[in-house]
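1. Mind looking at a prediction? Sequence and model below.
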Amino acid sequence: MSLTTLIYSHVLQAELTIEITEGVQRAYKIAVVPFAAPQGEKLNTDVAQMIAQDLAGSGYFKVLARDEMLTHPTQPGQVKFRNWAAIGQDYLVIGFITKDNNLYHIQMSLFDVYKKEQLKGLRITVEAASLNMAAHHLSDAIFQKITGIPGVFTTRIAYVTSVFDAQNKPQYKLQVADYDGENPISIAQSKEPIMSPAWSPDGQKIAYVSFENKVSEVFIQTLKTGERRSVAKFKGINGSPAWSPDGKRLAITLSKDGNSDIYILTLADLSLRKLTQSWAIDTEASWSPDGKQILFTSDRGRLPQIYVMPSNGQGSAKRLTFDGNYNARGSFSADGKSIVMVQGAKGNYRIAVLDLITGSNTVLTDGPLDESPSFAPNGQAIIYARRKGDNEILSTVTLDGLTKLDIQALTGKVREPAWAPRK
């Protein structure tokens, strides 16, 4: 897996579903009782099951199986706390759904079992097509109430796929979907590779690299309108776009002067400022949350490692990574205290997190070919691409490495995930 591979990697089409591959330890025990449906109606969306799946996948909760529930209350007055305390539950979620014309009213209640009190009640009204998103909204509310951390269940991801047509030629697509892979939308497609999607800080635009004109070119596309513009089409490499926190600039990789370097592109006038000036390959820039620093991958020490330097160019680059003979694709956590990266040793590439305060390095995944890590907006999980058998799929892992989720490819391959910021 060379730097060139990281710049020019491509992917194959896949459908996405969630599969939990590992359990958790020291998690909150919670029961999510099936919600009562409108009388005489069988809903296509099991709201309670979606909430249970969201919470279980977060790594913070151990969800009680339905066949272990002693009772199935749907109204607060039906709750007998002793029943749930007897089977060791910390929290209880119940609810019911009513229908008024074409609108569904979802009423959810969250209880602390041992305090014997209701922590939160929430009512959401949606159309049938929005029941899934309503379930995710309820999951976010439950997660934040119990943990104090914002949830990510209503966020989105971007990723790249390709599918072979009747002539056995690939059709590349840039897709946007809910965090769990549901409701995918294709926002760009080409017979040539698409790669390196990057979300703008407001979540309204995506920058990406396309080879549709037979050369690499950086585009910015507005999701709501579909409008897009080319912002970098220089001779050689145009790659790895990364938004500044204020959304006014991109850090990009260019080789227009012969060598691969990091440049800062001001979007208002498309002016360029060269940031790195080295004989080495410098690529894969990422901004610090305050915009004052830039991470990048460089082989200036003969092997790919991650370096950091001031984004204004006033200072030299400092090497950050020393574990493993390969460290690349680095990006900061939301609080700027750690970075996630691809770490390689002896041909095994895994996702690792480096604590910038303590210097500790934690490997979260098993490999052998894990790549393209991206932090969740709340910093509690990472999405990445990995190989599973003959497939290449997307997965998430919590920061303690204990909970792994496969957004499983049913057919084909999928890569280059990017987790969107919270709206």
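-> Everything's here; your move.

2. going forward, measure contacts and count neighbours with C-alpha atoms only.
-> Fine.

3. Residue 4 looks like it's in a helix, true?
-> Yes - counting by DSSP: H, G, I helix; E, B strand; the rest coil, residue 4 falls inside a helix.

4. Helices along this protein, start to end?
-> Residue ranges of the helices in the chain, as given by DSSP state H, are 3-8, 47-57, 81-86, 131-147.

5. Relative to residue 127, how far out is residue 262?
-> Per CA to CA, to the nearest Å, residue 262 is found 47 Å from residue 127.

6. ok so, going back, nearest to residue 32, of the helices of the chain?
-> helix 47-57 (6.1 Å; CA to CA).

7. Any chance you could list what contacts the closest one?
-> Residues from elsewhere that reach helix 47-57 (CA atoms under 8 Å, 6 or more residues apart in numbering): 20, 32-35, 61-63, 131-132, 135-136, 138-139, 143, 153, 403-405.

8. this is the other structure I want to compare:
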Amino acid sequence: MLESIASISRRRSLAALVALGAVFGAGSALAQVRIDIAGVGGSRIPVAIVDFRDESKSPQPIAAIIRADLERSGQFRSVDAPADLSEISSPVYADWKARQADALAAGTVNKLADGRLDIRFKLWDVVKGAEVVGQAQAVHPDDARLAAHRIADVIYEKLTGEKGVFATRMAYVTKAGRRYSLVIADADGEGAKPALNSPEPIISPAWAPNGRELAYVSFESGKATVRVQDVQTGQRRVLADYKGTNSAPAWSPDGSKLALSLSREGGTQLFVMNRDGSNVRRLTRSNAIDTEPCYSPDGSQIYFVSDRGGGPQIYRMPADGGPADRVTFNGNYNISPAISPDGKTMAYIARIGGAFRLSVMDLATGQAQQISDASDDESPSFSPNSKLIVYASRAGGKEVLMTTTLDGKIKTPLLVTLVEVREPTWGSFAAQ
């Protein structure tokens, strides 16, 4: 039964149902670490990113940010570039071929009279011996990191044909002492800023498709209520404050509705409501605990967790309610489903021999694969291009946010900290 997980305080919405009063461990301040790629990623594009000329005028290391972004994607590997090559107008392609680079990028940073930074770059295809793209952007110095992410996105798209996600944002929850924070950060975990601080727990954050709002569960009123917050203005509104628990909000792909878990009618079941909280309708009618809903990308189905079969498993049903089909069959404990934006893959947490590990399933074939060998993974969330997964875990006694490729071969720690960090959620392309 789902009640058996009461002792596992880091399990997401299930813990909200059965361990609302759990005590979380305290820790110290956040500590950023250098990106470190682990594993073997197979065939990756060798690319050289030359330090930008006059990069010292920027408060951020532009070239280093771009390199880290591209490496973290699992699609690229960095080729060392001589430190004295800080400006290239017409590269000698033979030299870069000798360095085994397939692509090359370089640029400049200049300070404008109004204080903004003029950041320019060019990308060359070394194999074809041709310039691919050249761009310029004028940004406030505070936006230098975002400018670097945007350049990485351009390089990624030009060389892979797919959209990059480096300029998107994530949200996650931290707990330091008795203080909880809902944090918004860049896709590399940097630039973190609190959107909300509270002495009471915050759980289950979920980005709206418009990239401007976050839904989450707050305990500030003494019980679990679902709230929505505008991340720009900080304006908040209560969406669900019914008798019993109100938990696990999930936005529909068009942002018009939210599915959530309520116990207002006795028992914990799935409901759906309009984005303003109106037209609340019950979706499931079981004797079990039904929770952790998430929509398919086309909005036609809802995946959720239920113990109707005796233990927590993942099920799927029509978005308007109806018969549910079981999706997971390996093991007796599978929770926290997340569906990739392209609809091909489901990420989830499976209990394997007492360890909670990130797994993925090919939804077309039902084939499942464990892609983590850790023991305390939680809360997977896909990048908007479906190529990466962010999740929370523990390593060496520390809390860590990780990204991984879908095959698990390239993992990157984004944030390693002694405070509790959990429930990362990756925003859409609109979350920039």
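-> Looks like it came in fine. The shown structure was predicted, so the numbers you read here are calculated from the model rather than taken from an experiment.

9. coming back round to it: which of residue 262 and residue 127 of the first structure has more residues huddled nearby?
-> residue 262 (28 against 13; other CA atoms under 10 Å).

10. corresponding residue for that one in the second structure?
-> Structural alignment (TM-score structural alignment) places residue 262 of the first structure against residue 270 in the second structure.

11. same check, this time on residue 142 of the first structure
-> With TM-score structural alignment as the criterion, residue 142 of the first structure lines up with residue 155 in the second structure.

12. Enumerate every residue touching that match.
-> Neighbours of residue 155 of the second structure in contact, by CA under 8 Å, 6+ apart: residue 123.

13. and if you look at the one 10 residues further on?
-> Under the criterion of CA under 8 Å, 6+ apart, the neighbours of residue 165 of the second structure are 153, 187, 383-385, 429.

14. One more pass at 10 Å, please.
-> Contact analysis of residue 165 of the second structure by CA atoms under 10 Å, 6 or more residues apart in numbering lists 69, 73, 149-150, 152-154, 156-157, 187-188, 383-388, 426-429, 431-432.

15. Leaving out chain neighbours, which residue sits closest to residue 421 of the first structure?
-> In space, and not counting its chain neighbours, residue 421 of the first structure is closest to residue 377: 5.3 Å by CA to CA, 6 or more residues apart in numbering.

16. Please pull up the equivalent of the one you found in the second structure.
-> Aligned against the second structure by TM-score structural alignment, residue 377 of the first structure finds its counterpart in residue 384.

17. circling back: ok, the residue nearest to residue 421 of the first structure touching residue 334?
-> Yes - using CA atoms under 10 Å, residue 377 of the first structure is in contact with residue 334, at 7.1 Å.

18. between those two, what contacts are shared?
-> The contact lists of residue 377 of the first structure and residue 334 share residue 421, where a contact means CA under 10 Å, 6+ apart.

19. one step back: what about the residue nearest to residue 421 of the first structure, how many neighbours?
-> Neighbourhood size, residue 377 of the first structure [other CA under 10 Å]: 20.

20. roughly how far apart are it and residue 352 of the first structure?
-> To residue 352 of the first structure, residue 377 of the first structure is 18 Å away according to CA to CA.

21. same thing with residue 364 of the first structure?
-> Counting by CA to CA, the gap from residue 364 of the first structure to residue 352 of the first structure is 5 Å.

22. Could you pull up the contacting residues of residue 201 of the second structure?
-> Residue 201 of the second structure makes contacts with 16, 20-24, 173-175, 178-182, 217-220, 222-224, as judged by CA under 10 Å, 6+ apart.

23. Using neighbour counts, trim these to the buried set.
-> Using 16 or more other CA atoms under 10 Å as the burial test, those include 16, 20, 173-175, 180-182, 217-219, 223-224 as buried.

24. Trace residue 124 of the first structure over to the second structure, please.
-> In the second structure, residue 124 of the first structure lines up with residue 137, judged by TM-score structural alignment.

25. Tell me, how many residues neighbour its match?
-> 14.

26. burial count for the closest residue to it other than its chain neighbours?
-> Nearest residue to residue 137 of the second structure, sequence neighbours excluded (CA to CA, 6+ apart): residue 119, at 5.4 Å. By other CA under 10 Å, 24 other residues sit near residue 119 of the second structure.

27. my read: residue 51 of the second structure touches residue 148, true?
-> No - checked against CA under 10 Å, the pair residue 51 of the second structure and residue 148 is beyond contact range at 11.9 Å.

28. Find the residues that touch each one of the two.
-> Residues touching both residue 51 of the second structure and residue 148 by CA under 10 Å, 6+ apart: 61-64, 67.

29. and which of the residues you listed is nearest to residue 127 of the second structure?
-> Minimum distance to residue 127 of the second structure across these is 19.6 Å, recorded for residue 67 (CA to CA).

30. What residue in the first structure is paired with the closest one?
-> Superposed on the first structure with TM-score structural alignment, residue 67 of the second structure falls opposite residue 52.

31. Tell me who's in contact with the match of residue 377 of the first structure.
-> 163-165, 168, 340-342, 426-431.

32. hang on, the residue nearest to residue 137 of the second structure packs against residue 144?
-> Yes - with contacts counted by CA under 10 Å, residue 119 of the second structure reaches residue 144, the gap being 8.5 Å.

33. joint contacts of these two?
-> 58, 62, 138.

34. Can you report how many residues neighbour the first one?
-> Burial measure for residue 58 of the second structure: 22 neighbouring residues, criterion other CA under 10 Å.

35. if we can go back for a sec, give the residues shared as contacts by residue 364 and residue 352 of the first structure.
-> 340, 399, 401.

36. Kindly present the residues you listed as JSON lines, with separate columns for distance to residue 101 of the first structure.
-> JSON lines is the format used below for those (distance: CA to CA, whole Å):
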{"residue": "340", "distance to residue 101 of the first structure": "48"}
{"residue": "399", "distance to residue 101 of the first structure": "44"}
{"residue": "401", "distance to residue 101 of the first structure": "46"}
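
37. If you rank those by neighbours, which is first?
-> Neighbour counts for these (other CA under 10 Å) peak at residue 340, which has 27 neighbours.

38. What residues does that residue make contact with?
-> Listed by CA under 10 Å, 6+ apart, the contact set of residue 340 of the first structure reads 327-333, 351-355, 361-364, 372-375, 382, 399.

39. re the thing from before, out of the buried ones among the contacts of residue 201 of the second structure, which are inside strands?
-> 173-175, 180-182, 217-218 (DSSP state E).
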